[in-house]
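> Here is my input; please provide its structure:
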Amino acid sequence: MLWVKAFHILFITSWFAGLFYLPRIFVNLAMENDGPSKERLLLMARKLYRFMTVLAVPALVLGLWLWLGYGIGKGPGNGWMHAKLACVILLVGYHHACGSLLKKFERAANQRSHVWFRWFNEVPVILLLIVLILVVVKPF
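Down below sits the predicted model:
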């Protein structure tokens, strides 16, 4: 079980690095007017999004393995796990939203400002904080 947990943490950490960095690229894309610079940022964003997706899959699979295979978070007194799973669903939705925003940038159809993307970039930080508190403290 400890190997599964270690790799789960590794893939979660790697996935989050992408969730933190991709919206920062979006901030720069929203401010950029130079064609070659914009293309370079789009290339970076595309590669990062693909890699993030590859990292998210084993993170989620290993998390399911811990939950269903080892029973972590099952039974009475484990309401924290339900809250954590809700946050995970929100993170998967955030990941998907990043993909949708990337497609808008590719079509030159983005209507949002760099300020909006700066706020959008804070969502995974807040969700990570909530998940960490739920997993470590297990408040309910």
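
> drop to CA atoms for contacts and neighbour counts, all remaining ones
Will do.

> Whichever helix or strand Pro124 is part of packs against which elements?
Assessed by DSSP states H and E, Pro124 sits inside helix 123-137. Packing contacts for helix 123-137, counted by 3 or more Cα pairs under 8 Å, 6 or more residues apart in numbering; DSSP states H and E, involve helix 2-31, helix 79-106.

> got the contact list for whatever helix or strand comes next after the shortest one?
So that's helix 79-106. Downstream of helix 79-106, the first helix or strand assigned by DSSP H and E is helix 114-120. For helix 114-120, the surrounding residues in contact (Cα atoms under 8 Å, 6 or more residues apart in numbering) are Pro23, Arg24, Phe26, Val27, Asn28, Leu29, Ala30, Met31.

> One more sequence to fold, the one below, so I can look at both together:
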Amino acid sequence: MTFDIIRGLHILAVIAWMAGMLFLPRLYAYDAEQADKPEPLRSDMRALLREWQRRLLKIIVNPAMIAAWVFGVWMIVLHVQNQGWGFLAQPWMVTKLLGVVALSGWHGFLAGEFKRIQAGTSTKSGRFWRMTNEIPFLIAIVIVLSVTTEWTF
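Below you'll find the predicted structure:
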């Protein structure tokens, strides 16, 4: 029962984390596209977009990532207590863990870019953000299919 509750909370945290990481690059794209707008509109819109970026990152994306990691590690600990360490070497679990590291790396990239955008030093275009917007979803596909199929060699 405890494991099922932790797994449910882990899934909810991942959903929130993914939602934020799919929306944040879109806000970055809108911000980057303000450069060719007339000044009064540009300043007002950029201020609003940057506040939305800050709130999304600080209130949703960061806490959701932390919760996903905490519940994920907790599930691993419970699994190890009951069945040992062997499952961590299974190909599907290695793939999942590599996917989680990739998602965390993308999260770090987005957080770093947030600081550059706030400082006005970002060089990324709206096109860049639109092209990379689906990266978390592609990683999630690999993770979810690995976990649901528990594939092996």
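
> still on that earlier bit, can you put the contacts of helix 114-120 of structure 1 in JSON lines and add distance to Leu62 of structure 1?
Converted to JSON lines, those look like this (distance: Cα to Cα, whole Å):
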{"residue": "Pro23", "distance to Leu62 of structure 1": "25"}
{"residue": "Arg24", "distance to Leu62 of structure 1": "28"}
{"residue": "Phe26", "distance to Leu62 of structure 1": "29"}
{"residue": "Val27", "distance to Leu62 of structure 1": "32"}
{"residue": "Asn28", "distance to Leu62 of structure 1": "33"}
{"residue": "Leu29", "distance to Leu62 of structure 1": "34"}
{"residue": "Ala30", "distance to Leu62 of structure 1": "35"}
{"residue": "Met31", "distance to Leu62 of structure 1": "38"}
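
> Return the residues in contact with the residue positioned nearest the centre of structure 2.
With distances taken as Cα atoms, centre = their mean, Met21 lies nearest the centre of structure 2, 4.3 Å away. When contacts are counted by Cα under 8 Å, 6+ apart, Met21 of structure 2 touches Val61, His107, Pro136.

> Can you find the partner of Arg7 of structure 2 in structure 1?
Aligned counterpart of Arg7 of structure 2 in structure 1: Lys5 (TM-score structural alignment).

> Leu56 of structure 2 now?
Leu56 of structure 2 maps onto Leu48 in structure 1, with residues paired by TM-score structural alignment.

> need the contact list for its match.
Residues counted as contacts of Leu48 of structure 1 (Cα under 8 Å, 6+ apart) are Gly18, Leu22.

> now whatever helix or strand it lives in against helix 2-31, angle please.
If you go by DSSP H and E, Leu48 of structure 1 is part of helix 35-64. With axes from the mean of the first three to the mean of the last three Cα atoms, to 10 degrees as the basis, helix 35-64 of structure 1 and helix 2-31 are set at 160 degrees to each other.

> circling back to that earlier point, and the match of Arg7 of structure 2, how far from Leu66 of structure 1?
Applying Cα to Cα, to the nearest Å, the value for Lys5 of structure 1 to Leu66 of structure 1 is 7 Å.
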